[in-house]
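Participant: Structure for the following, please:
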Amino acid sequence: GYMSGFGNEFSSEDPRCPGSLPEGQVKTLPGLLLLFIHYYFLINNPQVCPYGLYAEQLSGSAFTCPRPANKRSWLYRILPSVKHKPFTSVPCGDLTENWNEVEPDPNQLRWLPFTIPKTSEKKVDFVAGLHTLCGAGDAKSRYIFINEKHFHPSFDLILFLFQGEILITTEFGKMMVEPNEICVIQQGMRFSVDVFGETRGYILEVYGAHFELPDLGPIGANGLANPRDFLCPVAWYEDRKVPTGYTVINKYQGKLFACQQDFSPFNVVAWHGNYTPYKYNLKNFMVINCVAFDHADPSIFTVLTAKSTRPGVAIADFVIFPPRWGVADHTFRPPYYHRNCMSEFMGLIKGHYEAKEEGFQPGGASLHSIMTPHGPDVDCFEKNSTAELKPERVAEGTMAFMFESSFSMAVTKWGLHTCQKLDKNYYQCWEPLRSHFNPNWKPGKQ
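Facilitator: Alright, predicted model coming up:
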């Protein structure tokens, strides 16, 4: 099950343990000896939690943050997460935060869909399936980077699929994620991923800020992503041990570390707070669009934003281009030619992106770096320069997205060379553009 709302103060308890959520105060368990106290005393003593549970707070913000920005949840669990063996370093595979492996490349970059290993090869799990494509910043001081293909935890991350489905088990409960849905796992939240068949998708990982809904300004009270359409899981606990133990993988300062524990990390019986994982179906996005003339900036399609300290400048915006009506008149409707002070990483979940119907494929990606020019290919420009401007459906059956960031992205060696999916002919989609300049032009003449 799920509960709806974005950033709400939620409370949930596993129905197998009614009354496991303390009322009115956070109760603590001072020592193991109390576990031997009579059950009746245990559940009625204000010094201990019901059912002999441990109370553990997960803080997503500084304690003294203003109330609207203060993020925390209380978890009532069978054993606290502190009970584990020491962390040891493990291989990172194609995860990296070394932005100096290759020289900077300011060109327009596009990738074909990434390859899924053949069935005859060794199966790839969630962690091994991660590949860092591009990113920026220093992990020790917090930053942003983008992963492509499968997923893994660290700071706040937003992940979504274009093929397959996954079951995400978190300390707060379970979430099934299918194509056209996004899932956000916030900093410090432990989770595991069950993959069903061949599965591919994208991840945006953000350090230094939490995702939030963008301000609506003149749009008013309604529009874009509505808070009630975001879903967070209900409490579900697992109380079991396995002979080989559990491996918990932690991402710290850009490296992977693993520790062992003999009990399930998902042993939370009840929880309450406003710091939770959540998911959202992109079909619920209420599109705002032009109804007169011109082409609005893509900021009107922002689902979530991770703000920087500069007003109006994001560490990362998550933007989508969903099906909608195009009705603007006396104008060129598709996206305009553009140079931007932000980095723009785009991907396609399904369908055909209207500005580049050929070459940009589901499961692929493109990167237009800061101040690198980009825009419609020649076919899109020619077609829409002479098209009859009548109301029409745009992007029917399509879902494209963009990660827009104020950081200058460095592409990894894997992204430029190892993956062998870089489309080296991408620039050719603009090569046939020709001059239409006419110094003798007069109004009314073409």
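Participant: contacts, neighbours, all on C-alpha from now
Facilitator: Noted.
Participant: what comes up buried for stretch 289-307?
Facilitator: For stretch 289-307, the neighbour count (16 or more other Cα atoms under 10 Å) marks 289, 294-295, 300-307 as buried.
Participant: do stretch 310-329 as well
Facilitator: Under 16+ other Cα under 10 Å, the buried positions of stretch 310-329 are 314-329.
Participant: What of stretch 6-22?
Facilitator: Buried residues in stretch 6-22 (16+ other Cα under 10 Å): 6-7, 10-14, 20-22.
Participant: I'd like the distance between residue 271 and residue 236.
Facilitator: 10 Å (Cα to Cα, to the nearest Å).
Participant: who has more neighbours, the two?
Facilitator: residue 271 (28 against 23; other Cα atoms under 10 Å).
Participant: List the contacts of the more buried one.
Facilitator: 11-13, 21, 73-76, 172, 235 (Cα atoms under 8 Å, 6 or more residues apart in numbering).
Participant: Please narrow these to those residing in helices.
Facilitator: Among these, DSSP state H puts none in helices.
Participant: Overlap in contacts, residue 271 and residue 236.
Facilitator: With Cα under 8 Å, 6+ apart as the test, residue 271 and residue 236 both reach 13, 172.
Participant: Tally up the residues packed near the closest residue to residue 132 other than its chain neighbours, please.
Facilitator: Leaving aside its sequence neighbours, residue 132 sits nearest to residue 147 (Cα to Cα, 6 or more residues apart in numbering; 4.4 Å). As a burial measure, residue 147 scores 23 neighbours (other Cα under 10 Å).
Participant: To compare against the first, here's the next sequence to fold:
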Amino acid sequence: MNLLHRPAALDTARYMSGFGNGFETEALPGALPVGRNSPQRCAYGLYAEQLSGSPFTAPRTSNERSWLYRIRPTVAHWGTMRPADAGFWRSAPSGEGADVPPAPMRWAPVPVREGAASFLQGIHTVTTAGDAGAMAGMAASLWLCNRSMEDEVFWNADAEMLLVPQDGALLLRTEFGRIDLSPGEVAVIPRGVKFAADVDGPSRGYLCENYGGAFTLPERGPIGANCLANPRDFLCPVAHYEDREMPHRLVVKWGGRLWETEIGWSPLDVVAWHGNYAPYKYDLRRFSPVGPLLFDHADPSIFTVLTAPSETPGTANIDFVIFPDRWLVAENTFRPPWYHMNVMSEFMGLIYGQYDAKPEGFKPGGISLHNQMLPHGPDVDAFEGASRADLKPHKLEGTMAFMFETRFAQRVTDWAAGLPQRERSYEHYGHALRRHFDPTSREA
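Facilitator: Below is the predicted model of the structure:
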């Protein structure tokens, strides 16, 4: 049975905890109807509107919807739509990157340039995968912004959005309430949810657009009922509404393109809501890692925070994986990630600290791409150091790397391929690995 929460107004309670639960919250007392979803007359002269993130007939365990009680329904916000400039934002299939050779790729951090750019204007797509129209695949982008979305509101009809800030905080003003977001935290904005992003200075981060099924917690299997990401650490905002009768720009991403119109008020006007389809945030430092306690190297899937499943059991449309602070204790084991080729493609970013498999070249704010069935692994310094290390218990501290992992090959955009921050020598980092083979001696 779903849990229901009725918190106080925003000034006394900011978030509700729990993943996938049903919630109810109101910014004005009595704004939520009792015992029914769409009464003949809503309190305060509000309109009832249902936002569905799944088909109506989806099983109860996967049925996602929320009822919103708002000053105007979304259809009243709808003006004459015209194409908007998408800048460097791309959707799959983009048609770009066909001539980029298959190889490991890496980029140094891309700076936030001078000049005012909002969150929307600052989205620069690095890779696309799958097909947004077929509701399969993803796109991975950077946002590089230094201006708040004043009198501007957006929603994405193509994708669920996972935001991973790396430098600088965001205030997400969503129609469900407000979310403060800082490096070390992530937020998910479901498909169709309106929001604006405010900043106080430059902000840089990673954006994953999920075209497929919604993110959810992975099954723990033999791990049992505890560890990894715990549902109670996921936070939803409480109701907060804007009653601002002044011109706003409304932008929608639909069919791989941006569309815009003007309206005379803020569409972030939800006074109360209840349901289980809502934006949320999570502090990555609350992830409880598990790992090998005696020998050998577990698969990186043990670090999965969220997964977006596909129609093939056990094969994700996207896995969101992190590499946080943790103890390394395995004996007689090569402790960094091993050399491998994978059916999943891996887009990796570094939020802060140092990544153990690339101790020198991979910097916070940087990107690496190891695509489907292409070889990758530790660089020569990491290999030589780990092969000779005294294997005492060792704690990795002050580090937070992540991966967007997908079953699709990721195509690099023209913008990313041409960046001066692209480290072209990285494609050949494996050449520095020396031959150690000696058939006359078993001792390496």
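Participant: would you turn the buried residues of stretch 289-307 of the first structure into a markdown table with distance to residue 229 of the first structure?
Facilitator: Formatted as a markdown table, those follow (distance: Cα to Cα, whole Å):
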| residue | distance to residue 229 of the first structure |
| --- | --- |
| 289 | 20 |
| 294 | 30 |
| 295 | 28 |
| 300 | 18 |
| 301 | 16 |
| 302 | 15 |
| 303 | 12 |
| 304 | 13 |
| 305 | 16 |
| 306 | 19 |
| 307 | 22 |
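Participant: Now intersect those residues with the strands, please.
Facilitator: Under the assignment DSSP state E, these contribute 302-307 to strands.
Participant: And those, which is closest to residue 187 of the first structure?
Facilitator: residue 306 (13.1 Å; Cα to Cα).
Participant: Identify the residues contacting the closest one.
Facilitator: Contact analysis of residue 306 of the first structure by Cα under 8 Å, 6+ apart lists 206, 209-212, 314-317.
Participant: Where does stretch 58-70 of the second structure end up in the first structure?
Facilitator: Stretch 58-70 of the second structure corresponds to residues 65-77 in the first structure, going by TM-score structural alignment.
Participant: Give me the distance between the two termini of that stretch.
Facilitator: First residue to last in stretch 65-77 of the first structure (Cα to Cα) measures 26 Å.
Participant: now swap in stretch 260-271 of the first structure and tell me
Facilitator: With Cα to Cα, one end of stretch 260-271 of the first structure sits 24 Å from the other.
Participant: equivalent range in the second structure for it?
Facilitator: Using TM-score structural alignment, stretch 260-271 of the first structure pairs with 262-273 in the second structure.
Participant: Show me where the second structure has its helices.
Facilitator: 74-77, 380-388, 414-417.
Participant: which one of those helices is the most hemmed in?
Facilitator: Mean neighbour count (mean count of other Cα atoms under 10 Å) peaks for helix 414-417 among those, with a mean of 18.
Participant: Not counting it itself, show me its contacts.
Facilitator: Counting by Cα under 8 Å, 6+ apart, 88, 96-97, 100, 124-127, 422 sit against helix 414-417 of the second structure.
Participant: residue contacts, residue 267 of the first structure?
Facilitator: 77-79, 171, 236-239.
Participant: so who does residue 226 of the first structure touch?
Facilitator: So residue 226 of the first structure contacts 284-286 (Cα under 8 Å, 6+ apart).
Participant: Please convert the buried members of these into PyMOL selection syntax.
Facilitator: Applying 16+ other Cα under 10 Å to these leaves a buried subset, and the PyMOL line that selects it is:
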select buried, resi 285+286
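Participant: Out of the contacts of residue 226 of the first structure, which sit inside strands?
Facilitator: Among these, no member lies in strands (by DSSP E).
Participant: Make a markdown table out of the contacts of residue 226 of the first structure and add distance to residue 408 of the first structure.
Facilitator: A markdown table is the format used below for these (distance: Cα to Cα, whole Å):
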| residue | distance to residue 408 of the first structure |
| --- | --- |
| 284 | 31 |
| 285 | 28 |
| 286 | 30 |
